[in-house]
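In: Sequence below, structure please.
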Amino acid sequence: MFTMHPILVEEFLDFLEQSLLEVLHGKKGTNELVEEVQDRYELVADHVLQNSEILEKFKQLFEYIEPVADMQPERAIKRVKNSLGMIERFRDWYLISNPDCSQMKQPSCEIKYAKRVGPRKEAILKKLGISTLGDLIFYFPRDYEDRRKIIPISEISFEGKLTTRGKVVNVETKKIGSMTITAAVLADGVSQLLLKWFNQEYLHKGLQVLKNKTIYATGLVKHSQFGGIEMVNPEIEPEDGTQVLEILPIYPLTHGISQKEIRRIVRENISCVCHYTDELPEELMKKRKLMDISRALLGIHFPKSNYHLKKSIERLAYEELFLMQFALLLSRKSFEEIGGLPKKIPGKLAEEFLRKLPFKLTDSQKEAHRQIRADLMSNKPMSRLLQGDVGCGKTVVAQLAIVDNFEAGFQSAVMAPTSILAMQHYRRMSPAFEEMGIRTALLLGETSSREKEKIKRMLSDGEISVVIGTHTLIQEDVSFSNLGLVIIDEQHRFGVKQREALVSKGKALDTLVMTATPIPRTLALTIYGDLDITVIDEMPPGRKDVKTMLVSVSKLEQVYEFVKKEIAEGGQVFIVYPLIEESDKIQAKAAIRMHEYLSKKIFGEFRVGLLHGKMSQQEKDKIMERFATGEFDILISTTVIEVGIDVPRATVMIIENPERFGLAQLHQLRGRIGRGDKQGYCFLVVGNVDDDALERLRYFSMTKNGFEVAEYDMKLRGPGEILGLKQHGLPELKIADLIRDRELLFRARNDAEEIVRKKEQYPDIVKKVKTIYGERLKLVKIA
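Out: Now for the predicted structure:
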């Protein structure tokens, strides 16, 4: 079944292309193809066919395909393949427009000298960051409105945005309470459509003038509560013969300028695109079949077709992704050109370390260690990201790297984002290290002055081989005798300058950064594209999956009873809330009030702690330390406990209002429990949530793999949310979309790798990349 609405030429071509491919893959017969093509051909109604040349070529294409049902299979297939080429050529010839380059100002021209821009508009445009014509050209639309297809009122059979046409037959304005509703009835002789505007009383007079006249109305159509259809807050335009049926851009606006005004300004000055020439290598343009930059810039503002828009987005997104990947790879090459210190690692200490472990490494851990050791022994400095799901065993791999580095005669530094994580690493690592003669120290902000001075002196003299700490490690007076390896845990929690400050404390350092936040490949290439990436994708044997359950808020009493039993059996419990304090604006529970209620009314016989983001780091560390050592049975908290904390006795996680968290964040919270040998239980307590939220939480409850969760979360919430810090470390992308343009990113990465190898041949690209990304991506060599 298909729609009986009129269709555009490009919609017909899209259908035709898909059908031809189905024939080639044996999914559709030629008889069925021809029948469907004939049906849809009859529905084509497109103003581009007013051009006699386009009409003729379109007919030729149809007539070329029509006989295939009567042909021998071999000949029919050949014609089908030829038809695919004809479609591609038709699109390129007739569905893409070229800019008019007869009158054009330079991109550097100040915006006040642009057509249709006076002093008032200049001030408004500057608020939008538009100071020159070039800024205007690169001020891209946020959306588009397709007005090429006019759906008769009588044929409107769906809810959504559309353009229709009819005669205004009635206009009235009435007040209901504090709201003014202006309404007009639009009729096409068969059916009627109600147009409604809220609190726009000034429109009444203009609508009265249009009474009994034909207009175009564009807006969102929906069913009214009385059974008819209505369009709310539509944009209307009288039919006066000047309408251009086209795809219109929708720009981000500010007070004082309308869509019509900014469209007019861009349209009057769009010829400026003719000044732009392609900076991408010609071989890439041909290889990827990319549109030239001037037509792409025209198409991003005023596309002739959706095909033109798609090709324009592809061209601009590719360039954006290519330059970003080139910058990351150039940064890495600059780092590599410093030259590393190849380390001699016999491997005997690592063997001794492994013999004493109470477990065997997984194959994934062994491979991670192999890659890191190869980096340490290489003549290039290591720059590697080690990522893996919560509990996969990254810390043991990091320890092996430290042991290898020590055996080669170098010091190591491990930097964690918080004191409690640093202390946790110290407690895990130091006993085994000290036993092997690897002297280890802990350096924190709260370390006493006397102890700090002692540790600094011993680091400088080379008496301490491993130091574990927080940002205290980057202070100027911390120096090393022979620092060879830096490990940064949860590196996205540090700023670029903090990381650089630690790396600068040695010459040709090997750097290993770790994260327990599963990051989809597209996001990893974007943020960590200058690093080699190692993923531990295997969990240690015997580790039990946390059982995750959706629970109605009405069943909370039963969950609390379960909690009491778990505590009685030696377990500990996290209860997480989205808010610190109650809010009038947000309907969600708050940690402070719930701590007061639960500690007195429900869990009076237990020790209940409270942790939230308004506490100082020192206070937070102290509370977590007390929970980790068993002083609290229950910890009521906000999400500040989400990363890295290890409490082996914690077996239960209760998350209230889970719909307020991202899935990646929920996965991190879930990872705080079940880290010992007992079964872990995660309860997601939901109240009245919408269907989308419920579906998202159901997916999470059934999915244990953190990378799958992160991929799903990125599709729903965008890439910036995966790390829990919006756009942290993420280069700004104006056109490219990491979800939509996933394959484009991989292609751009491959091409950037090829071009960066012969970067001397492309000085203009190197210069442009340094201009755009130089500061952010550390293109200056770190001495």
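In: can we go C-alpha only for contacts and neighbour counts from here?
Out: Noted.
In: For residue 257, which non-adjacent residue is spatially closest?
Out: Counting by C-alpha to C-alpha, 6 or more residues apart in numbering, residue 257 lies nearest to residue 124, which is 7.2 Å off, once chain neighbours are set aside.
In: quick one: contacts of the one helix or strand the one you found maps to?
Out: Using DSSP states H and E, residue 124 sits within helix 119-127. Residues from elsewhere that reach helix 119-127 (C-alpha atoms under 8 Å, 6 or more residues apart in numbering): 111, 112, 131, 254, 255, 256, 257.
In: Looking at those residues, state which has the most neighbours.
Out: residue 111 (24 neighbours; other C-alpha atoms under 10 Å).
In: separation between the residue nearest to that residue when sequence neighbours are not counted and residue 277?
Out: The shortest distance from residue 111 to any residue other than its chain neighbours is 4.4 Å, reached at residue 132 (C-alpha to C-alpha, 6+ apart). From residue 132 across to residue 277, the span is 18 Å (C-alpha to C-alpha, to the nearest Å).
In: And for residue 368?
Out: 45 Å.
In: With neighbour numbers in mind, choose between these two.
Out: residue 368 (21 against 10).
In: Wait, that one touches residue 535, no?
Out: Yes - here residue 368 reaches residue 535: they are 7.4 Å apart, a contact under C-alpha atoms under 8 Å.
In: Need the overlap of contacts for the two.
Out: Contacts common to residue 368 and residue 535, judged by C-alpha under 8 Å, 6+ apart, are residue 386.
In: could you pull out the helices for the stretch 351-500 of the chain?
Out: With helices called from DSSP state H, counting those that start in this stretch, the stretch 351-500 of the chain shows them at 363-377, 394-407, 419-435, 449-461, 496-503.
In: The second one vs helix 419-435, what angle?
Out: For helix 394-407 and helix 419-435, the angle between their directions (axes from the mean of the first three to the mean of the last three C-alpha atoms, to 10 degrees) works out to 50 degrees.
In: And the first one, by the same measure?
Out: If you take the same axes, to 10 degrees, helix 363-377 sits at 80 degrees to helix 419-435.
In: Which one of the helices of the stretch 351-500 of the chain lies nearest to residue 216?
Out: helix 496-503 (53.5 Å; C-alpha to C-alpha).
In: what packs against that closest one?
Out: With contacts taken as 3 or more C-alpha pairs under 8 Å, 6 or more residues apart in numbering; DSSP states H and E, helix 496-503 sits against strand 483-489.
In: Off-centre distance for the strand it packs on?
Out: 29 Å (C-alpha atoms, centre = their mean, to the nearest Å).
In: One more, please, to line up against the first structure:
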Amino acid sequence: MTVALTDSVSTLPGVGPKRVDALAALGITDIASLLTYYPFRYNDMRVKNLNEIQDQEQVTLKGVVAAPPTIARFGRKKTRLNFRLLIDHDVVPVTFFNQPWLQKQITVEEPIMVYGRFDANRKQLNGMKILASGNADPMASVYPSNSGIRQKTIQQLVQAAWDQYHDEITDLIPAPIATHYRLLDRQQMIHDMHFPETLAAAQAARRSAKFEEFFLFQMQLQQLKHQDKTQSGVPIAYDNEQVTALTQSLPYELTGAQKRVVNEICADMKRPFHMNRLLQGDVGSGKTVVAAIVMYAAITAGFQAALMAPTEILAEQHANNLQALFEGFPVNIVILTGSTKPAVRKEILPRIESGELNLIIGTHALIQDTVQYHKLGLVVIDEQHRFGVGQRQALREKGDNPDVLAMTATPIPRTLAITSYGEMDISVIDELPAGRKPVSTYWIKSTQIDSAIQFVTGQLQAGHQAYVVTPLIEESEAVDMKNAEAIYERFSQYFAPKYQVGLLHGRMKNEEKESVMAAFKNQEFQVLVATTVIEVGVDVKNATVMFIYDADHFGLSQLHQLRGRVGRSDQQSYCILIADPKNKNGVQRMQVMTQTNDGFVLSQKDLELRGAGDVLGKKQSGVPDFKVGDPVADLTMLSVAQQEAKQLSDQKDWAQQPENNALADYMKQKERTTYLFD
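Out: You can find the predicted model right below:
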């Protein structure tokens, strides 16, 4: 009978329908996924001498039973089994709690091996299990398990799968790469991940397993990238003179980083391949003007450009800013959102379809079936992580495979850029425009709020405005955090009648939100109490103070985004964090916020403290749950794996080379069965 690693786990003895379901819940469906279901730690079962054991270490002791075991009963159904173990000339008391049945396995003057936790101060062992003498694995694997399947069952199934299928395991990593990085062959690696003789063997296997995992993932990303590069795109032959005229008309000079990024994007647009590029830049680094220049480049080549923003407020802001920027240039702008009135839609849709309107700005309304484009050449997606994969894909499909430029103001550390966006080319604006002053950030305790409010009053007296941010809209018994409505009441009373206070939160209708933001921008009120609705993109140059309640309840990246709402002019701006953190992690985050304005430094720190899912959001992050590799701790290895995958993928005939047969088969199988992103 032929066997293959793709065989279902149901082929193993003792695996019926119930067990199949329990294994599936752990992500184990076939033999391959069982053999790569690796232990997360090992119990060192080797017998140790008493003088080499650390306090509270889990160890195996071997000796002779020196006295008959005794059982003491206490409490309801609770027992304590005691006996003494003679090891050379030392007597070690051993205790087992609530395992009275072990008494039968303990015989005076007979040798015995016991595994447990050693108390070095009292020189006694808190027993966990009695081992069959001579049969104990030197390193016992411990696997993630669930209520449906026991640890011991997983160990037995892995052993059965290994015994029956190990000859089917072939190397996936090409031999030159494996040799160069001194990786174990795959059969040895899988064996030593499950059944290592020593801790050193387990560590060597784990190193090889990490590299394999990173390399295979990067190969998938490179395949996606190559699909984009081979997909016929539309070469956008823009008019260089017209684009230069636009940049020279700007009231300021572009930074070196902006110029570099414009050149990267324009060079990509000229190519006959589909562009899929991520533009990354910190808050206030000038991404919008870069987007404006490249959209104008597409327009000079006779194409339409579309800019999709996550909120109507942001879409309106883009439309207003771009209207001013393109004054005197042949750009016909239209805004299309969910709240565009039917009569207005009816009037503008034919003008989009005819090509008369060549810059279309909006929200997800841009991808509705009724919107037909004349010649869509470039799609710009602002704050792209706020859109689902389906929405981004729908906009791409609106034209004849238009070029895509995704923008994000969430500075993504290199770790996440390599994992989340490995299939995209990345342009980074790593320089702030001249004249921008860094926002001064202070952390205070809640007992110091009154003096902070006096500071805000001073800023209002100087003619500036202030944001006050809180995590909750209304009172909650579950969480002791300040809420927007209570703070709004408090600030309204405090500042009346001299200064006006507004309220903005996510439960308001879009029209209400826009009305409040417009009023704040027009200085109809001086203080805006808000939830994190104001986190992205909103631009009020006169606001110089950001006051954040319960700041330790936000991640660093989110705090940085909020802080970016101030400091948008040449005025000195301030961010005041109010927090009483209850743990070391919270204290660390507050300290880091006061020490740096660099979003990349902060997001890397956020990644270390909170994990990838929390930095970008679980669904948006796209960061896979690696089984053994840690993209933060193992960044160097991840980078090396990416370089090797790229080098191999760049060889057009790599899949036809005999030494890559197993890898090519694996890639084909992955293509058929999985999606990298949701």
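In: Rebuild the contacts of helix 119-127 of structure 1 as TSV, extending it with secondary structure.
Out: Listed next are these as TSV, based on DSSP: H, G, I helix; E, B strand; the rest coil:
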residue	secondary structure
111	helix
112	helix
131	coil
254	coil
255	coil
256	coil
257	coil
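In: which of these lies closest to residue 695 of structure 1?
Out: residue 254 (36.0 Å).
In: May I have the residues that are in contact with the counterpart of the closest one in structure 2?
Out: Correspondence of residue 254 of structure 1 to structure 2, assessed by TM-score structural alignment: residue 146. Taking C-alpha under 8 Å, 6+ apart, we find residue 146 of structure 2 in contact with 22, 26.
In: Report the separation between residue 146 of structure 2 and residue 11 of structure 2.
Out: Counting by C-alpha to C-alpha, the gap from residue 146 of structure 2 to residue 11 of structure 2 is 21 Å.
In: max-length helix in structure 2?
Out: Secondary structure assigned by DSSP state H gives helix 199-230 as the longest helix of structure 2.
In: Which member of the contacts of helix 119-127 of structure 1 is positioned nearest residue 379 of structure 1?
Out: Distance to residue 379 of structure 1, by C-alpha to C-alpha, is smallest for residue 131 among the contacts of helix 119-127 of structure 1, at 48.3 Å.
In: Excluding residues flanking it in the chain, which one is nearest residue 69 of structure 2?
Out: Counting by C-alpha to C-alpha, 6+ apart, the residue nearest residue 69 of structure 2 is residue 83, at 4.5 Å.
In: hang on, that neighbour is in a helix, isn't it?
Out: No - with three-state DSSP as the criterion, residue 83 of structure 2 is strand rather than part of a helix.
In: That one: neighbouring residues, count only.
Out: Residues near residue 83 of structure 2, counting by other C-alpha under 10 Å: 19.
In: Hmm, residue 96 and it touching each other?
Out: No - shown here, residue 83 of structure 2 and residue 96 do not form a contact pair, counting by C-alpha under 8 Å, at 9.0 Å.
In: what comes into contact with stretch 47-61 of structure 2?
Out: Under C-alpha under 8 Å, 6+ apart, the answer for stretch 47-61 of structure 2 is 43-46, 62, 113-121.
In: Stretch 128-145 of structure 2 now?
Out: Taking C-alpha under 8 Å, 6+ apart as the rule, stretch 128-145 of structure 2 contacts 26, 37-46, 96, 102, 111-117, 151, 154-155, 194-199.
In: what does stretch 421-434 of structure 2 give?
Out: With contacts defined as C-alpha under 8 Å, 6+ apart, stretch 421-434 of structure 2 is touched by 218, 221-225, 254-258, 261, 264-265, 276-282, 284-287.
In: How about stretch 86-98 of structure 2?
Out: Stretch 86-98 of structure 2 is contacted by residues 62-66, 77-85, 123-128 when judged by C-alpha under 8 Å, 6+ apart.
In: Just the buried residues of these.
Out: 62-66, 79, 81-85, 124-128 (16 or more other C-alpha atoms under 10 Å).
In: which stretches of the stretch 1-150 of structure 1 form strands?
Out: 143-146 (DSSP state E, counting those that start in this stretch).
In: My error: substitute the stretch 451-600 of structure 2 in the last question.
Out: 465-469, 501-504, 527-530, 543-548, 574-578.
In: how about a markdown table for the ones you listed, with distance to residue 363 of structure 2 and mean neighbour count added?
Out: As requested, these are exported to a markdown table (distance: least, C-alpha to C-alpha, whole Å; neighbours: other C-alpha atoms under 10 Å):
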| stretch | distance to residue 363 of structure 2 | mean neighbour count |
| --- | --- | --- |
| strand 465-469 | 25 | 26 |
| strand 501-504 | 20 | 22 |
| strand 527-530 | 22 | 26 |
| strand 543-548 | 26 | 26 |
| strand 574-578 | 30 | 24 |
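In: Export those to TSV and append columns for distance to residue 342 of structure 2.
Out: As requested, the strands of the stretch 451-600 of structure 2 are exported to TSV (distance: least, C-alpha to C-alpha, whole Å):
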stretch	distance to residue 342 of structure 2
strand 465-469	35
strand 501-504	27
strand 527-530	31
strand 543-548	35
strand 574-578	42
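In: Residue 634 of structure 2: which of those is closest?
Out: Closest to residue 634 of structure 2 of these is strand 574-578 (C-alpha to C-alpha; 32.5 Å).
In: The closest one against structure 1, how far on average?
Out: Here the mean offset of strand 574-578 of structure 2 against structure 1 after fitting is 1.7 Å, by mean C-alpha distance after the TM-score superposition for structure 1.
In: From the chain's centroid, how far away is that strand?
Out: Taking mean C-alpha positions (C-alpha atoms, centre = their mean), strand 574-578 of structure 2 and its chain are 26 Å apart.
In: From the contact counts, what lies against that strand?
Out: Counting by 3+ C-alpha pairs under 8 Å, 6+ apart, strand 574-578 of structure 2 packs on strand 440-444, strand 543-548.
In: Those strands: which one's closest to residue 373 of structure 2?
Out: strand 543-548 (38.5 Å).
In: gap between the nearest residue to residue 486 of structure 2 once chain neighbours are set aside and residue 506 of structure 2?
Out: Distances taken as C-alpha to C-alpha, 6+ apart place residue 474 nearest to residue 486 of structure 2, at 7.3 Å, with adjacent residues excluded. Remark: distance between residue 474 of structure 2 and residue 506 of structure 2 (C-alpha to C-alpha) = 11 Å.
In: and if you look at residue 14 of structure 2?
Out: Separation of residue 14 of structure 2 from residue 506 of structure 2 (C-alpha to C-alpha) stands at 53 Å.
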